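> Build me a structure from this.
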Amino acid sequence: MHEFKLWAPRPNKVSVQICNQLHPMEGPDEHGMWHALVETCGPGDDYGFVLDDDPQAWPDPRSKWQPNGVHGLSRIYDQKAFHWRDQFWQGPPLTGAIIYEMHIGTFTKDGTFDSAITKLHELQALGVTHIEVMPVAAYAGDRGWGYDGVALFAVTENYGGPEALKRFVDACHDTGLAVLLDVVYNHFGPVGNYTGKYGPYVTNRHITPWGDAINFEEAGSDEVRRFFCDNALMWMRDFHFDGLRLDAVHEFMDRSALHFMEQLSAEVDVASATLGRRLVLIAESDLNDPRIVTPREARGYGMDAQWSDDFHHALFTILHCDEGGKGYYDDFGSLDKLVKSLKDIFVYDGVYSKYRKRRHGRPVIGLSAHHFIGFIQNHDQVGNRATGDRLEHIIGLDKAKVAAGIVLTSPFTPMIFQGEEFAASTPFQYFADHEDEEMAKLVSAGRKKEFAAFGWDDGLIPDPEDRETFLRSKLNWDEVHQDYHADMLDWFTKLIHIRRASPSLNDGDTAHTQIIFEPEDKWLVMERGQVKVLTNLGSKPAEFDVPSGYRLIAQSRPEVTIEGEKAKLPPNTFAILSSEEAPE
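This is a model prediction of the structure:
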């Protein structure tokens, strides 16, 4: 027996087709809801909805399982059948987190949840506390980044389906790793989205980079908001995720008195109390608006953290100086911008942006830096480069080590991208598998045109639709303990363990971060409590004072020397001095 519920205000009659039989549904009620109780079906049975006089059976917008792809029938799935082993799991706090962003399809050669489990102990040894998994909701095609999901309640079969995802999360918790899931609530993918047949999930009153905006504020928006809130709660309740990362919240078009993010935050707090587990929400936003992470009680939206793009841009343009005329990087490129990001979080906090041609952002006041995620690589900043080249490919090993040092000693909550920890030789390129041939051609041509404008030879730009582009992006785990890859892994491991053991480096109060710098010689000293971070990105050696009681605890190159009260760093070198008591 199974009860079917469906929000479908658009059709005049609805039946559920199951086992080749049609069962008329009762409705709609005043909210557009339909119901049917079918005695002769249960988990494992395939079904679809027949709307009006269309003989086609369409998948359920809330389908929990799409075993035959997003165009096929839905399958009844029993969320309670899986045997969990994490009954006493309590995830670590986000304030002390080391986040590791992962794309399941390229993390291992097999590209599945089960194969990813085999590498969890390596992440544990590295010192990672949280894994952030790129989207896993079902999408059209057999490969992609995951941001074109259309069956948002179903797990893509490309990685193993719902049971495999539960095995992965359970194994993460067994290894001591919290798991966050990247979710996309700002658009549906262009292929396989059938929600429009049922109701007004999107609106043409607002336009996003992907087309019509999600309907968060107009007629029918109560049920649309319920759809996305229920989706978020499902991942945390039924799949035991410890939190979510919300993609591009600046594309949420919502003028409601109660913003969608505020509603979601409140409901997640209730779920956390009910489940007895710590649950978090992380936003991606380019608004530079601190209200995103301000508590609801202080009239904010209540997100626990957000990605800090200004910090990335400021750091990258100091490390790599050949980015002129390339969009938002034109707003950065000087050492004082990096210093401002470390001290004030937003570089653009109400000041004029050359790139945007207007003032942008507002100041962050009274918020811990732990509300902001700091990184030098992520899927966007690598994959959206023309050839998907990683940081070490662009600036070399020495500077990449400096970048890692700055990220992992910054006041922000640090995040690293898969393979960054061992300077992976493989790129991470943009890849997709659009089943519609015309769309595939448009995507491929658009990618070439986009980068041709920046002077790239279109013959060097990988074709997103070519399967080889996807295969090239898979990590090569055989290289991890070889040559410079092993050197970088040792460096990341050392930095992470230093950070996790240091009270000074775990202090999110930016008032306790003091910085002096020399823009001409490109050196910087960041003092965080009892830790002094020395950075020399100049072309000649630099000398720094070593206060009494401080000792050298990390250096990116062996040429760092301490003589008396002076530390000498060669170019492109990073070092940490500390007067904290050494951990036992």
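> Could you use CA atoms for every contact and neighbour count after this?
OK.
> and the residue lying closest to residue 220 once chain neighbours are set aside, how many neighbours?
With Cα to Cα, 6 or more residues apart in numbering as the criterion, residue 220 has its nearest non-adjacent residue at 6.4 Å, and that residue is residue 200. Residues near residue 200, counting by other Cα atoms under 10 Å, number 19.
> and residue 200, which of the three is it?
coil (DSSP: H, G, I helix; E, B strand; the rest coil).
> That one: what's it in contact with?
Residues in contact with residue 200 (Cα atoms under 8 Å, 6 or more residues apart in numbering) are 215, 219, 220, 221, 224.
> Please look at the fourth one and residue 215 and confirm they touch.
It refers to residue 221. Yes - the pair residue 221 / residue 215 is scored as a contact, 5.6 Å apart, by Cα atoms under 8 Å.
> Give me the more crowded residue out of those two.
Counted by other Cα under 10 Å, residue 221 and residue 215 do not tie: residue 215 has more neighbours, with 25 against 18.
> Next secondary structure element downstream of the longest helix seen in the chain?
For the chain, the longest helix by residue count, based on DSSP state H, is helix 483-501. Following helix 483-501 in sequence order, the next helix or strand is strand 513-518 (DSSP states H and E).
> Give me the buried positions along that next one.
Using 16 or more other Cα atoms under 10 Å as the test for burial, strand 513-518 gives 513, 515, 517.
> Contacts for the helix or strand just after that strand next, please.
Counting by DSSP H and E, the next helix or strand C-terminal to strand 513-518 is strand 523-528. Contact partners of strand 523-528, identified using Cα under 8 Å, 6+ apart, comprise 504-505, 512-518, 532-538, 542.
> next up, for comparison:
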Amino acid sequence: MTPSQPDFSPCRPRRVATDTIAWRVWAPRARRVELVLETGSVVMTAEGDGFFAAEISGIAAGDCYGYSLDGGPPRPDPCTLFQPEGVHRLSALVFPEDFVWRHDCPQINRSDLILYELHIGTFTDAGTFDAAIDRLDDLVDLGINAIEVMPVAQFPGTRGWGYDGVHPFATQHSYGGPEAFQRFIDAAHGRGIAVILDVVFNHLGPEGNYLNEFGPYFTNRYPTPWGPAFNFDGADSRPVRDWVLECVWQWIHDFRLDGLRLDAVHAIHDDSSPHLLAEINGLAHQAAAARGGRALMIAESLLNDVTMVRPVEEGGHGFDAEWNDDFHHAVAAWMTGERHAKYVDYGEEEKIATVFAETFYLDGRHSLYHGDAWGRPAGDLPGDRFIIALQDHDHIGNRARGERLAHQVDEAHLRLGACLTLLSPFLPMLFMGEEYGETNPFLFYCEFSDPHLIEGVRRGRKRDYGLRGEVPDPQAEETFRASRLSWNWQNVPARKRMRDLYRELILLRKEIPALRESGSVEAKLRLVSDSPILTVSRSGGLNAFFNLGNESISTDLFQVRGRVVWRSEAGVSDGKLCGFETLLAGSG
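Here you go, the predicted model:
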């Protein structure tokens, strides 16, 4: 197998001659499959093992089609790249290889990454890829070199987070569709920004999912919070696995994405060998090599389990990095004073120090939230294998009113949070608007068409979050509109100060090698004149001092050595550390 020959059985429509298209679909639950075109229907030939195929001439990109199973209504292609009229209607032919790329993929070392999570629908007022292109220069000016885009797989309606997508190959039509996504990726690459896509392979959304009519895509053996899990290890699971692998190849090879973030991998169940996650990661790197680049594969796991990032040959799944929520939980619980639900295990300053020193706080310790020992030690793994965030879509959006930290704490705490994030030994990720202290909420929103489903979502949100406040209607358009970024920072002094701080911190991280080195880190918390001081020692004699108290203290009391490299508050004498201030000192 060469780098350009993926090891899966493809089903996407493909050109076999200038005007001839080969069609293939896996539909073992059907005896007869018809390819439904705008000009009529064609009976497909059974290939065996549940596959059906046909070759048709005179078809062009943009033409619509579907599959009729045993005389039933036409259904979208399980491998559709575009649903111009939504999840229930016909698919449209798209050939991503037709796009003319102007820019190469940027080659950014993992330890140099500054990530920025964004949602296309609320990043701009227009909520499209093309509108987002117009904001890329703002991110360049900030210092961002990698974007993590929340899921763009086709979901019902025109507004949603993306985690209820039902067509993993397709690009959301209301964002502009696949070609617009390619333009966005190319524009980002032209500015030296890598693009990583959030993908969901643990479930499909509840509306517009027709896969069970085609074959045994799902299993009841492994329940998930969102419905049946995919059948990755049962009877007839090989075509299901290949379907996912083809999707991965498409995004990395054909769309030139620089990586994928896999949602909730703890809910991807597979008892076979090799594990599907290992196959996905291997194929992603193969796809990147075939187009002449690299891929960064990221896992979101709630397990605090470094198996995710261990090499496959050592029994791991081979991810390049994984999210570390313990950083957010420790810092946010301390800042806000919240102790409910997931924050019950956190809140004390000592736990922030533990995360800096040991990566996970829950590394086998007993968890009150989980009711058992939770997690495993990160051991010898460097910090650049873990992505941390002060805020992200989940930790904001899964609140009753979608409040950002700027709604919960004062400017001094926000500034300290920025310093803790960007001066940490981990890979930092910002959530859109965080850099200037955005106060517009990021709410949960959707646009389903099934009245029973709509009411079920409303009840679920009230049940899960209503005890802590009134829950905005997720189906209402105003809920979506309220979540858009204001981009109002140039003329608001506090917001401009915040953005200037983020820009300065990012520049520091880029200019001082010790801040990017992710090896051994020593972190100590001690009381100095009743103020908790977190000292984080990096290589080359560089030390970061974080004052977690609100009192100014003399730097003589905690042995600041070397020159002052940087401090977060201007106009302060070198002999003082203000309340909630950060100071870098040493050789740097």
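> rewinding a little: the equivalent of the residue nearest to residue 220 of structure 1 over in structure 2 and residue 231 of structure 2, how far apart?
When the two structures are superposed using TM-score structural alignment, residue 200 of structure 1 falls opposite residue 216 in structure 2. Plainly put, residue 216 of structure 2 is 7 Å away from residue 231 of structure 2 if you go by Cα to Cα, to the nearest Å.
> okay, and the common contacts of the two?
Counting by Cα under 8 Å, 6+ apart, the residues touching both residue 216 of structure 2 and residue 231 are residue 237.
> so residue 424 of structure 1 touches residue 476, yeah?
Yes - using Cα under 8 Å, residue 424 of structure 1 is in contact with residue 476, at 7.3 Å.
> So which of the two has more stuff around it?
Neighbours around residue 424 of structure 1 and residue 476, counted as other Cα under 10 Å, are more numerous at residue 424. The numbers are 23 against 16.
> Can you name the residues that contact that one?
390, 475, 476, 479, 480, 485.
> Give me the aligned partner of the first one over in structure 2.
Pointing back at residue 390 of structure 1 there. The alignment partner of residue 390 of structure 1 in structure 2, by TM-score structural alignment, is residue 404.
> how close does the closest residue to that match other than its chain neighbours sit to residue 159 of structure 2?
Leaving aside its sequence neighbours, residue 404 of structure 2 sits nearest to residue 396 (Cα to Cα, 6+ apart; 5.6 Å). Using Cα to Cα, one gets 18 Å for the distance from residue 396 of structure 2 to residue 159 of structure 2.
> More neighbours: those two, which one.
The neighbour comparison of residue 396 of structure 2 against residue 159 (other Cα under 10 Å) goes to residue 159, with 22 against 19.
> which SS state does the more buried one fall under?
coil.
> Skip the chain neighbours and tell me the closest residue to residue 174 of structure 2.
Distance criterion Cα to Cα, 6+ apart; nearest residue to residue 174 of structure 2, sequence neighbours excluded, is residue 158 at 5.5 Å.
> Give me the neighbour count for the one you found.
Neighbours of residue 158 of structure 2 under the rule other Cα under 10 Å: 17.
> For it, what is the corresponding residue in structure 1?
Under TM-score structural alignment, residue 158 of structure 2 pairs with residue 142 in structure 1.
> Run a quick check on that match versus residue 465, I expect a contact.
No - counting by Cα under 8 Å, residue 142 of structure 1 stays clear of residue 465, with 10.8 Å between them.
> Mind listing the shared neighbours of these two?
residue 433.
> Which residue ranges of the stretch 101-250 of structure 2 form strands?
115-118, 146-149, 153-154, 167-171, 194-199, 218-224, 227-230 (DSSP state E, counting those that start in this stretch).
> Relative to residue 302 of structure 2, which of those is closest?
Closest to residue 302 of structure 2 of the strands of the stretch 101-250 of structure 2 is strand 218-224 (Cα to Cα; 13.6 Å).
> so what does that closest one touch, helix or strand wise?
strand 227-230 (3 or more Cα pairs under 8 Å, 6 or more residues apart in numbering; DSSP states H and E).
> In structure 1, what stretch matches the strand it packs on?
The aligned range for strand 227-230 of structure 2 in structure 1 is 211-214, by TM-score structural alignment.
> Check the offset of stretch 436-444 of structure 1 from the chain's centre.
When C-alpha coordinates are averaged (Cα atoms, centre = their mean, to the nearest Å), stretch 436-444 of structure 1 and its chain have centres 26 Å apart.
> correction: stretch 49-63 of structure 1
Centre-to-centre, stretch 49-63 of structure 1 and its host chain are 33 Å apart (Cα atoms, centre = their mean).
> I'd like to check what contacts that stretch. Which residues are they?
Stretch 49-63 of structure 1 is contacted from outside by 6, 11-17, 47-48, 70-76, 151-154, 194-195, using Cα under 8 Å, 6+ apart.
> And stretch 471-481 of structure 1, by the same measure?
So stretch 471-481 of structure 1 is in contact with 105-109, 419, 422, 424-429, 485-486, 489, going by Cα under 8 Å, 6+ apart.
> List the ones among the residues you listed that fall in helices.
Using DSSP H, the subset of these located in helices is 105, 106, 107, 485, 486, 489.
> Alignment lookup: the third one to structure 2.
Structural alignment (TM-score structural alignment) places residue 107 of structure 1 against residue 123 in structure 2.
> isn't its match right up against residue 431?
No - counting by Cα under 8 Å, residue 123 of structure 2 does not reach residue 431; the two are 10.5 Å apart.
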